[in-house]
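Participant: Predicted model and sequence follow; I will ask about them next.
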Amino acid sequence: MAEGNANAEALVPKFKFERLLNQDQAGRRSALAGTIDNQPALLILERAPFPTSADYLGSVPANLRTIQNLGANDIYHWYMANSGNHDGFADLKINIIWPCTEKHIKKYSKQGVRFVTETPSIYRDHVRPYMQAQREAGRLNWAYNIIEGVKEADDVLYRTPYGADPDEGFLLLPDLNWDRRTLDALHLLGLVERRDIWSLRDLRKRHIPWLRHMKAKFVDAATRVYPAVEPDQLKLYVHYQPTYYHFHIHIVHVALEAGVTQATGKAVGLDSILAQLETMEGGDEAGMDAVTLCYMLGEASDLWLDVFEPLKRSTASGSQ
């Protein structure tokens, strides 16, 4: 058995690289073509998980060989860095949230997940007041500062002149999780200037022309900034629940693998929203607030703790 293992391990250093076939998972997995002993061979490289050792994790930030700032939005900062294991290229993508809040800690902590059903009445009586409380607590000041050009102007990839057309003004930002280099992993955020739309729940039939126009403008802006990307290589969606209650659209490359951010129960395609509004009965004021939506929530999220868990308890006690 030991000899067999040794023979198997000897194959790896004998691999002679010829060409890169593919990269996925935003470049974390690569398929290479080559030969071993003059016979065709495939080598699949994938980055291993980080060790969980406290000593290792605690030493990483101080031992980085190089750090390149990619940008910042208010408390959010992101970088490419060299861990010291390689020369000449960055092998780590680093995000920093500073100063972070307890809400951030909860969001990024390991937690159970629940699948909830938000009816129109639950939205009206419970979720909408929750959204309003979040907005009134000043949670959107960072977004307003960026939209108005007060802060983080250097990180804006494209913007319309602020105030020139408040209904159709917008700007493009790189998503926090995109490295700004890998076009197949392109992920942009389109923030609209208008403030009357908090989430997809506020969209109504009268917004259909506006949504179609904004879709065209977002695609045009993204392809202007990145000419190598064609319009049919982009898909647009919104989150429900969104991270913050100011309407924004995610613009991503179709090759970007669907992780949690694009999962069912989180991402809702912009074209699907348009189709639903177009076929909805009623006049111009008929809208997405009348639709039942299902999505996932972490058990540590405020929305679960403050709204859906109490509703679950009250339903259970009422049925006894």
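Facilitator: Thanks, I have it. Residues are numbered from 1 along each chain as shown.
Participant: use CA for all of it now, contacts and neighbours both
Facilitator: Will do.
Participant: who's in contact with the closest residue to Tyr130 other than its chain neighbours?
Facilitator: The shortest distance from Tyr130 to any non-neighbouring residue, by Cα to Cα, 6 or more residues apart in numbering, is to Leu303 (7.7 Å). Listed by Cα atoms under 8 Å, 6 or more residues apart in numbering, the contact set of Leu303 reads Val127, Tyr130, Leu297.
Participant: right, and the first one touches Asp306 too?
Facilitator: No - under the criterion of Cα atoms under 8 Å, Val127 lies out of contact with Asp306, with a separation of 9.6 Å.
Participant: Comparing those two, which residue is more hemmed in?
Facilitator: Taking neighbours as other Cα atoms under 10 Å, Val127 and Asp306 compare with Val127 leading, 19 against 13.
Participant: neighbours of the nearest residue to that one once chain neighbours are set aside, just the number please.
Facilitator: Distance criterion Cα to Cα, 6+ apart; nearest residue to Val127, sequence neighbours excluded, is Val307 at 7.2 Å. By other Cα under 10 Å, 15 other residues sit near Val307.
Participant: Ok, Gly4 next?
Facilitator: Gly4: 9 neighbours (other Cα under 10 Å).
Participant: And the helices in the stretch 101-250 of the chain, which stretches?
Facilitator: Applying DSSP state H, counting those that start in this stretch to the stretch 101-250 of the chain gives helices spanning 102-108, 120-122, 128-136, 141-147, 208-225.
Participant: helix, strand or coil for the residue nearest to Val127?
Facilitator: With DSSP: H, G, I helix; E, B strand; the rest coil as the basis, Val307 sits in helix.
Participant: thought it was touching Pro129?
Facilitator: No - between Val307 and Pro129 no contact is recorded; they are 10.2 Å apart, counting by Cα under 8 Å.
Participant: and the most centrally placed residue in the chain, helix, strand or coil?
Facilitator: Centroid check for the chain by Cα atoms, centre = their mean gives Thr261 as the closest residue, at 4.8 Å. When classified by three-state DSSP, Thr261 comes out as helix.
Participant: okay, now the one to match up with it:
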Amino acid sequence: MSTKDKATAEALIPLFEIERLLNKDQHDRRIALLGRIHGKHGLLIIERAAFATESPEALRALHAAITRVRNLGNNDIYHWYMASTSSPSSNNNSGEEGEDEISADLKINLIWPCTEEHIRKYSTQTLRMVTETPQIYREYVRPYMERKRAEGRLNWVYNILEGRSEQENVIARDYGTDNNNGEGGFHLLPDLNWDRKTMGALHLLALVHRRDIWSLRDLRKKDVPYLESLRERVLDATVKAYPELETDQLKLYVHYQPTYYHFHIHVVNVMLEAGMTQSVGKAFGLENLIAQLRVMEGGPETGLADVSLSYVVGDESELWREIFGPLKAKS
């Protein structure tokens, strides 16, 4: 391409007259605009460039460019922010609303101080599909869960449920029905990965009040009425908080393995792109779990601890290094 042709092509962008937004992804990283140039319709598709990560210098330059940091909340070792990559000369760390909120183009999570397990979790690693049989669950995984709970990893959850932190972030408090002494209740909060404004990317967490359910493995046939009621109340609380949404625009699922062993439900907009957190081998739809429990043979104590589950783990995770890796080596 000649220098003249290149200059002509580059001159088209400022000539684009925007008419309306046609589409955007849920993270506002890619948008499609309808407009005109010289009276003729055109489409302008804009996508944010990838972060420069090719060298330590590039990473330091990226960090140095972060300005207008505004804290959204924090709990225990977890902190989350909105920020901007505008030039340092326009820096304003006052935390005020208005211009800072409009110009924010970064969602930042800080885990500090972090553990070795956090470092492993967020490092590049090979993923493995494993099958956890009832026997493996009883003999290896359940004791592993017990150890993790004993290490204090649920402190931040109890801080919320007991009113010691993040109360300003609680979207809804449900204390259950009269016949279960409040044990059917939950707190509804924004997931730390949601920017709290983009409805297409809505992601909430319902932290249940019951402490006897560590994961989906603890769900039994007798819990079906509880789960059905919980589902309806979580959906109702969400659309009440966000009336622009309807219940059939929401998806409810739980993770296995979860990040922490206190039962919680993810509530997301169905338009949210299905990344790893919603993929097969990680996310289990709540409605499907209820249906599976309902048709399982056996008495009320029969449950999901009695079936084999296949899911994905990273080979840097403790589950792989301590349980599934050694089991594979023995086979």
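Facilitator: Yep, that arrived. Keep in mind the model is a prediction, meaning the values are calculated, not measured.
Participant: one step back: nearest residue to the residue nearest to the centre of the first structure in space, please, no chain neighbours.
Facilitator: Take Thr261 of the first structure and drop its neighbours on the chain: the residue closest to it by Cα to Cα, 6+ apart is Ala267, 6.7 Å away.
Participant: can you count the residues close to the aligned partner of the one you found in the second structure?
Facilitator: Residue mapping for Ala267 of the first structure onto the second structure gives Ala283, with TM-score structural alignment as the criterion. Other residues lying near Ala283 of the second structure total 19 when counted by other Cα under 10 Å.
Participant: just Thr119 of the first structure next, same as before
Facilitator: Neighbours around Thr119 of the first structure, by other Cα under 10 Å: 15.
Participant: I'd like to check which residues are in contact with it.
Facilitator: Here Thr119 of the first structure is in contact with Ala290, Val291, Thr292, Leu293 (Cα under 8 Å, 6+ apart).
Participant: May I see the buried residues of stretch 177-189 of the first structure?
Facilitator: Within stretch 177-189 of the first structure, the residues scored as buried using 16 or more other Cα atoms under 10 Å are Trp178, Asp179, Arg180, Leu183, Asp184, Ala185, Leu186, His187, Leu188, Leu189.
Participant: swap in stretch 99-110 of the second structure?
Facilitator: Residues of stretch 99-110 of the second structure classed as buried: Asp100, Glu101, Ala104, Asp105, Lys107, Ile108, Asn109 (neighbour count, 16+ other Cα under 10 Å).
Participant: what about it, how long is it end to end?
Facilitator: End-to-end span of stretch 99-110 of the second structure (Cα to Cα, to the nearest Å): 23 Å.
Participant: doesn't Val268 make contact with the residue nearest to the centre of the first structure?
Facilitator: No - at 10.5 Å, Thr261 of the first structure and Val268 do not qualify as touching, with contact defined as Cα under 8 Å.
Participant: Tell me the counterpart of Arg181 of the first structure in the second structure.
Facilitator: By TM-score structural alignment, Arg181 of the first structure lines up with Lys197.
Participant: and whichever residue in the second structure pairs up with Arg206 of the first structure, how many neighbours?
Facilitator: The alignment partner of Arg206 of the first structure in the second structure, by TM-score structural alignment, is Lys222. Using other Cα under 10 Å, the number of residues around Lys222 of the second structure comes to 15.
Participant: start to end distance for stretch 183-196 of the second structure?
Facilitator: 28 Å.
Participant: For stretch 65-79 of the second structure, buried residues please.
Facilitator: Buried-residue list, stretch 65-79 of the second structure, by 16+ other Cα under 10 Å: Ile66, Thr67, Arg68, Val69, Arg70, Leu72, Asn74, Asn75, His79.
Participant: quick one: it to chain centroid distance?
Facilitator: Distance of stretch 65-79 of the second structure from its chain centroid, counting by Cα atoms, centre = their mean, to the nearest Å, is 17 Å.
Participant: now stretch 297-310 of the first structure
Facilitator: In this view, stretch 297-310 of the first structure has its centroid 21 Å away from the chain centroid, taken as Cα atoms, centre = their mean.
Participant: So which bit of the second structure is it matched to?
Facilitator: The aligned range for stretch 297-310 of the first structure is 313-326, by TM-score structural alignment.
Participant: now the end-to-end length of the matching stretch.
Facilitator: Criterion Cα to Cα; first-to-last residue distance in stretch 313-326 of the second structure is 14 Å.
Participant: Next, the contact list for Thr52 of the first structure, please.
Facilitator: Under the criterion of Cα under 8 Å, 6+ apart, the contact list for Thr52 of the first structure is empty.
Participant: what secondary structure does it sit in?
Facilitator: Thr52 of the first structure ends up coil, using three-state DSSP.
Participant: who touches the corresponding residue of the second structure for Gly283 of the first structure in this structure?
Facilitator: Aligning on TM-score structural alignment places Gly283 of the first structure opposite Gly299 in the second structure. By Cα under 8 Å, 6+ apart, the contact set of Gly299 of the second structure is Lys221.
Participant: any idea how far Gly184 of the second structure is from Gly299 of the second structure?
Facilitator: 22 Å.
Participant: ok, Asp284 of the first structure touching Leu203?
Facilitator: No - with contacts counted by Cα under 8 Å, Asp284 of the first structure stays clear of Leu203, the gap being 10.3 Å.
Participant: Perfect, that will be all.
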